[in-house]
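Student: Have a look; sequence and predicted model below, questions after that.
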Amino acid sequence: MAGATVEDTEGGPGAAVVLLRDVRVRRHTTDRLILDGIDWTVRPGEHWALLGANGAGKTTLLRLLGALMHPTTGSVEVLGSRLGRVDVRDLRARVGHVTAAQRVPGELTAHAVVLTGHTGTVQPLWRMYDDEVRRRAHRLLAELDVEELTDRPYEVCSGGQRARLLIARALMADPALLLLDEPFNALDLPSREDLVEAVHRLAEGRPRLATVTVTHHLEELSPAVGHALLLREGRILARGPVAEVLTDARVTACYGRDITVTRRDGRWAAYSRRRTEHPAP
């Protein structure tokens, strides 16, 4: 039902990767409240889905987690550092951020694209990449199952291949938090499934890594996703274990449309029930 909230599990081991308390973000040009009263904890090894309709505040929330902006009020702690009390440039280097809108020179080879993750630059800084750094880039290409692309220019890689290269790039800094901002955008079915599998293997192979995935489609969530947060008009509608959050009633309330949610073999799907017209008596 609307307004229902599943509480975060606060008893997990280890310090929080993300800790938000009573966070509000107000757009200064219009005084519009973008996020309102956000409380959220993400712990090491947790994998979250961040869901909501367009305009719900997902992008703003992700920008807070990536230390790309500050809240208007409330506190945001990322990797143990509170925004406003830390050099955000250092903090950003410890958070992996993947978005399809990321600028990448098309002529760079796949290996060079991954290398730029070491320096956090668009263009390679070749003098900064010693043999060990180059070997690490090769290992990440193999981990994301795109090692055969090593010498292929980025511009001729498919959308799914590019998404996996950007994830490998983000992992060069060995982040404790990985933000995936609609990484499946415009992928065909085989590419989507390849990426889902790659993200699942990544979660299994890195037990301390926490991830937050923004998506519009439940089908894009890997079986590793164990928590979900639903946003509606800047407020949290529900958060907690996926089985408690991704229900027909809560997803319907989130999107304002009659939604049926199903789960099979750890994968999710959602569809809108057909609206039928009832003739007047």
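Tutor: Sure thing, it's come through. Numbers count the residues shown, from 1 in each chain.
Student: use CA for all of it now, contacts and neighbours both
Tutor: Will do.
Student: where exactly do the strands run in the stretch 101-250 of the chain?
Tutor: Assigned by DSSP state E, counting those that start in this stretch, the strands in the stretch 101-250 of the chain fall at 177-181, 210-214, 227-232, 235-241.
Student: can you redo those as TSV with mean neighbour count and distance to Val113?
Tutor: Below are the strands of the stretch 101-250 of the chain laid out as TSV (neighbours: other C-alpha atoms under 10 Å; distance: least, C-alpha to C-alpha, whole Å):
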stretch	mean neighbour count	distance to Val113
strand 177-181	24	17
strand 210-214	24	21
strand 227-232	24	31
strand 235-241	22	35
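Student: Same list, those strands, but as a markdown table with distance to Ala253 please.
Tutor: Below are the strands of the stretch 101-250 of the chain laid out as a markdown table (distance: least, C-alpha to C-alpha, whole Å):
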| stretch | distance to Ala253 |
| --- | --- |
| strand 177-181 | 23 |
| strand 210-214 | 18 |
| strand 227-232 | 8 |
| strand 235-241 | 8 |
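Student: With respect to His47, which of those strands lies nearest?
Tutor: The closest approach between His47 and any of the strands of the stretch 101-250 of the chain, judged by C-alpha to C-alpha, belongs to strand 210-214 at 4.7 Å.
Student: so how far is that closest one off the chain centroid?
Tutor: Offset of strand 210-214 from its chain centre (C-alpha atoms, centre = their mean, to the nearest Å): 3 Å.
Student: okay, pairing it with this:
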Amino acid sequence: MIVANDLSVNRGGRLILDQVSFQAKRGRMLGILGANGSGKTTLLKTVTGFYPYQAGSIKIDGKPLVTLKPKERARRMAVLSQEEHVSFDVPVYEAVALGRYAHQQGLFAVKGKTDDDIIRKAMEETGISDMAERSLLSLSGGEKQRVWLARALAQQPDSLLLDEPTNHLDLARQVALMEYLTKLLASRQLTVVCILHDINLASLYCDDVLLLKNGKVVCQGETQSILTRGALENIYGTAFHEWQEPVKGRKQFSVVARV
């Protein structure tokens, strides 16, 4: 479980997050929505300890974030960033194996059979087993995205934090990824926090949502209660049409064209 209270972040002399509070619960997926510049990525990077905060508090499973050493943070939280910059080439298997670093002891730790089993299971679950020996730099954007997700799963974290995980994926892969994350919630009882630009994917798959505008929380709570035309028009500044998805009965939205 991740709990943030009255979190404020200044960067470059500008207030990016203003007294943001939220809870991300175990076994549930929290979707973070908001327009560009609303503070979504800053919030995620602050929760992971990448950015400092000037006020408030963050607790990971009851422990203050500031008391957790880097390896302990990595064992508790895995992060899939919006952009993963690759400056070196390795086989896909070795890229996924980097996720085991937090569980290894010593400077020159060697992977054991348990590590190998976990790595291969993560690759199987993300559909990249057949890419094990391929060059990382030879992959498409969508294929790399699945490699980074496998690396995150290989960490065996309690919490999974994802910044636009459907970026670079085609429509079928987007749905497959979100359905896979839903299954992970049930099987591993993870805490999942997910920044999404696609409102409809959030409505279909997120248990809870947090709506941000100009660094402040507009509203948060159970997805089908929070996602309304009025709330979305407030944070995105444009008109929406609402209808109901026929299979799950969840709300769906489309932008209304401006004549």
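Tutor: Looks like it came in fine. All values derive from a computational prediction rather than experimental measurement.
Student: care to give me the TM-score?
Tutor: In this superposition the chains share a TM-score of 0.88, using TM-score structural alignment, normalised by the length of the second structure; 253 aligned residues with a C-alpha RMSD of 2.3 Å.
Student: So which of the strands of the stretch 101-250 of the first structure is nearest Ala112 of the first structure?
Tutor: Taking these one by one with C-alpha to C-alpha, strand 177-181 is closest: 20.5 Å.
Student: Other residues contacting the closest one?
Tutor: 17, 62, 66, 79, 94-100, 170, 209-215 (C-alpha atoms under 8 Å, 6 or more residues apart in numbering).
Student: ok, now with 7 Å
Tutor: Val95, Gly96, His97, Val98, Thr99, Leu209, Ala210, Thr211, Val212, Thr213, Val214 (C-alpha atoms under 7 Å, 6 or more residues apart in numbering).
Student: And those residues, which is closest to Ile38 of the first structure?
Tutor: Nearest member of these to Ile38 of the first structure, counting by C-alpha to C-alpha, is Val212, at 15.6 Å.
Student: Can you find the partner of that closest one in the second structure?
Tutor: Here Val212 of the first structure is matched to Val193 in the second structure, going by TM-score structural alignment.
Student: Among the contacts of strand 177-181 of the first structure, which pair sits farthest apart?
Tutor: The widest separation within these (C-alpha to C-alpha) is 18.0 Å, between Thr99 and Leu209.
Student: Between these two, which is the more surrounded one?
Tutor: Leu209 (20 against 17; other C-alpha atoms under 10 Å).
Student: ok, the more buried one - contacts?
Tutor: Pro44, Gly45, Ala176, Leu177, Ala203.
Student: hmm, 10 Å instead?
Tutor: Contacts for Leu209 of the first structure (C-alpha atoms under 10 Å, 6 or more residues apart in numbering) come out as 17, 43-47, 174-178, 202-203.
Student: Which PyMOL command selects the buried ones in the residues you listed?
Tutor: Typed into PyMOL, the line below selects the buried ones among the contacts of Leu209 of the first structure, using 16 or more other C-alpha atoms under 10 Å:
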select buried, resi 17+43+44+45+46+47+174+175+176+177+178+202+203
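Student: From the contacts of Leu209 of the first structure, pick the one nearest Asp258 of the first structure.
Tutor: Asp258 of the first structure lies nearest to His47 out of the contacts of Leu209 of the first structure, by C-alpha to C-alpha, at 26.5 Å.
Student: Next, find the distance separating that closest one from Arg273 of the first structure.
Tutor: Computed as C-alpha to C-alpha, to the nearest Å, the His47 of the first structure to Arg273 of the first structure distance reads 29 Å.
Student: And Ala238 of the first structure, by the same measure?
Tutor: 22 Å.
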